[in-house]
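S.K.: Pasted the sequence and its predicted model underneath.
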Amino acid sequence: MNETASAPAAGPANLKASDADRDRTAEVLAAALSEGRLSHAEHGERIDAAYAARTRGELAPLTTDLPAGAPTAPEAAAPPRSPTGSENIRAVLASAERTGHWLVEPRTNVSVILGAAVLDLREATLSQHEVTIQTALVMGSLEIIVAPGVRVVSRASDILSATGIDTDLDADSSAPTVVITGSSWLSSVEARAKPRRAGAAERKRRCR
């Protein structure tokens, strides 16, 4: 099986790039890496540039020399999104971890190549009711830990990969939600609920 992602739709170079445009570019780059068309260093440089791109003109050069880099037909307009604050987390031949007290932006881009990433959200503050974790994994792993009562939903594409969600599936739809999007090649994604650490609970009691 050799599925190749499509590059962002054609459009004026100065047209603002959407999150969907950046996601499609990231998928093309990940496919190129898995096929040996890009080195790890080249992929790292281009993925950073993709998520920093503000216009389609800045995205286009990143995939023009790749099989899926040719522009495709325009897609239907995407529905309006929430505020677009974002954070990039990368682990290339290494590991990355976010734990303790930290702010989870509306969108967190996680790129893992031959490495591992752990996002512990139990003591983190979600910037909004629903946050997105956008993945681009190649032969890597991602572990997401949430507190009981937090919903986790996966909308990611898996290619020879596995995604496991062991959280409170019966949580009310009004509960805080983490949405996993993006894609993974020969990788694993695990999301699980786990009680907050005793130290964290004790600190909260002392602050009251």
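M.R.: Ah, there it is. Computed from a prediction, not measured in an experiment: that's the story for all the values here. Numbering: from 1, shown residues only.
S.K.: CA atoms for contacts and neighbours, from now on please.
M.R.: Noted.
S.K.: How about the secondary structure of the spatially most central residue of the chain?
M.R.: Residue closest to the mean C-alpha point of the chain, counted by C-alpha atoms, centre = their mean, is residue 134 at 1.6 Å. At residue 134 the chain is in strand, as set by DSSP: H, G, I helix; E, B strand; the rest coil.
S.K.: wait, isn't it in contact with residue 184?
M.R.: No. Contact criterion C-alpha atoms under 8 Å: residue 134 and residue 184 do not qualify, at 10.4 Å.
S.K.: for the protein, what spans make up the strands?
M.R.: 86-92, 95-98, 103-104, 107-113, 116-120, 125-126, 130-138, 141-146, 151-154, 157-159, 162-166, 177-185, 188-193 (DSSP state E).
S.K.: Measure how far the longest helix along the chain is from the centre of its chain, please.
M.R.: The single longest helix within the chain, with elements called by DSSP state H, is helix 19-34. Distance of helix 19-34 from the chain centroid (C-alpha atoms, centre = their mean, to the nearest Å) equals 11 Å.
S.K.: and what of stretch 106-119?
M.R.: For stretch 106-119, the distance to the chain centre is 7 Å (C-alpha atoms, centre = their mean).
S.K.: gap between the two ends of that stretch?
M.R.: With C-alpha to C-alpha, to the nearest Å as the measure, the first residue of stretch 106-119 is 14 Å from its last.
S.K.: thinking again about what came up before, what is the orientation angle of the longest helix of the chain with strand 177-185?
M.R.: 30 degrees (axes from the mean of the first three to the mean of the last three C-alpha atoms, to 10 degrees).
S.K.: Packing partners of helix 19-34?
M.R.: Contacts defined by 3 or more C-alpha pairs under 8 Å, 6 or more residues apart in numbering; DSSP states H and E place helix 19-34 against helix 40-52, helix 56-59, strand 130-138, strand 177-185.
S.K.: Any idea which of the strands of the chain gets closest to residue 21?
M.R.: strand 177-185 (11.9 Å; C-alpha to C-alpha).
S.K.: Redo the helices and strands packed on helix 19-34 as JSON lines? Include distance to residue 102.
M.R.: Listed next are the helices and strands packed on helix 19-34 as JSON lines, based on distance: least, C-alpha to C-alpha, whole Å:
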{"stretch": "helix 40-52", "distance to residue 102": "21"}
{"stretch": "helix 56-59", "distance to residue 102": "30"}
{"stretch": "strand 130-138", "distance to residue 102": "14"}
{"stretch": "strand 177-185", "distance to residue 102": "15"}
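S.K.: A further structure is provided below for comparison with the first:
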Amino acid sequence: MEARDLRVSDAEREHVGELLQRAVGQGMLSLGEFTERMDSALAAKTRGELNAVLADLPGMQLNPAYGAGPYPQPAVPSAPVPVPVPPPAHPAVTGQSVPSNVIRGRMSTVTRKGPWHVPPTLYLDTRMGSVTLDFTEAVMQTQVVHVTVDDYCSSITLIVPPEATVDLNGVDAVAGSASNKVRTGPPYGPLHLVVRGRVRFGSITAKHPFGTALRKMLGT
């Protein structure tokens, strides 16, 4: 079997993602080309398919530690250069203005807390940042809120009231994590979050406010 026909691992796909980010930072790829090639890399099953997204980028090839391949293996700097990446092609975020139910972040910290108004649907469009959505004092329009996530390399935290429930089953974590530390449902309390979408090289966590478990133990 030729090297290009060998199956690839998540570590190899993540390595190629770092190389593509570096290529954007060096001006070799546009943001649109980055998105197309990143999607191809995440879907690649063989080393040949994975190398195809790098074939025309000088100095950008799979790390030799992942095995020999049919392409030359020039030295590549180990530290990735953080660069902004493009928004998704969702109709809600393609216009000039950002709708009120869209939360966007690019290499930044985004926080919603206190009595903020929560629409029935939310879209998180985030890149290489930190996002905290605190629903404990939020003004809800509906009991069930649908949250769609499109993220690269961010840390997303959902803080919900003690009786709330969260469903993270629709989240596709690619080289990342989705952690639910609260009850999943069915909805019976003041809030039920239904979260779906994709988290790439990042994390999403649903949890109660700090000290909730202790207050329950003390009956306060």
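M.R.: Yep, that arrived. Since the model is a prediction, treat every value here as computed from it, not as a measurement.
S.K.: And the residue nearest to the centre of the first structure, what's its match in the second structure?
M.R.: Counting by TM-score structural alignment, residue 134 of the first structure corresponds to residue 148 in the second structure.
S.K.: Kindly provide the distance from that match to residue 21 of the second structure.
M.R.: 24 Å.
S.K.: my read: the match of residue 134 of the first structure touches residue 126, true?
M.R.: No. Counting by C-alpha under 8 Å, residue 148 of the second structure stays clear of residue 126, with 11.1 Å between them.
S.K.: What residues does residue 208 of the second structure make contact with?
M.R.: By C-alpha atoms under 8 Å, 6 or more residues apart in numbering, the contact set of residue 208 of the second structure is 159, 160, 161, 162, 181, 182.
S.K.: ok, residue 155 of the second structure to residue 206 of the second structure distance?
M.R.: 11 Å.
S.K.: Now which residue in the first structure aligns to residue 198 of the second structure?
M.R.: Mapped onto the first structure by TM-score structural alignment, residue 198 of the second structure lines up with residue 183.
S.K.: What of residue 172 of the second structure?
M.R.: Aligned partner of residue 172 of the second structure by TM-score structural alignment: residue 157.
S.K.: Name the nearest residue to its match, ignoring sequence neighbours.
M.R.: residue 183 (4.5 Å; C-alpha to C-alpha, 6 or more residues apart in numbering).
S.K.: Touching, that neighbour and residue 139? I think so.
M.R.: No. If you go by C-alpha under 8 Å, residue 183 of the first structure and residue 139 don't touch, sitting 11.5 Å apart.
S.K.: which of these two has more neighbours?
M.R.: Counted by other C-alpha atoms under 10 Å, residue 183 of the first structure and residue 139 do not tie: residue 183 has more neighbours, with 23 against 17.
S.K.: quick one: what's aligned to residue 207 of the second structure in the first structure?
M.R.: Aligned partner of residue 207 of the second structure by TM-score structural alignment: residue 192.
S.K.: Contact partners for its match?
M.R.: Contacts of residue 192 of the first structure by C-alpha under 8 Å, 6+ apart are 144, 145, 146, 165, 166, 167.
S.K.: between the residues you listed, which has the most around it?
M.R.: residue 146 (24 neighbours).
S.K.: which ones are touching the aligned residue in the second structure for it?
M.R.: In the second structure, residue 146 of the first structure lines up with residue 160, judged by TM-score structural alignment. When contacts are counted by C-alpha under 8 Å, 6+ apart, residue 160 of the second structure touches 134, 135, 136, 191, 206, 207, 208, 209.
S.K.: Residue 36 of the first structure - how many residues pack around it?
M.R.: Residue 36 of the first structure has 10 nearby residues by other C-alpha under 10 Å.
S.K.: How about the one 5 residues further on?
M.R.: Look at residue 41 of the first structure: counted by other C-alpha under 10 Å, it has 10 neighbours.
S.K.: Can you tell me how far it is from residue 51 of the first structure?
M.R.: Residue 41 of the first structure sits 16 Å away from residue 51 of the first structure, taking C-alpha to C-alpha as the criterion.
S.K.: Ok, residue 117 of the first structure next?
M.R.: According to C-alpha to C-alpha, residue 117 of the first structure and residue 51 of the first structure sit 18 Å apart.
S.K.: Residue 187 of the first structure too?
M.R.: For residue 187 of the first structure relative to residue 51 of the first structure (C-alpha to C-alpha), the value is 21 Å.
S.K.: who's more crowded, these two?
M.R.: Using other C-alpha under 10 Å as the criterion, residue 187 of the first structure and residue 51 rank with residue 187 on top: 24 against 20.
S.K.: doesn't residue 139 make contact with the more buried one?
M.R.: Yes. Contact criterion C-alpha under 8 Å: residue 187 of the first structure and residue 139 qualify, at 4.7 Å.
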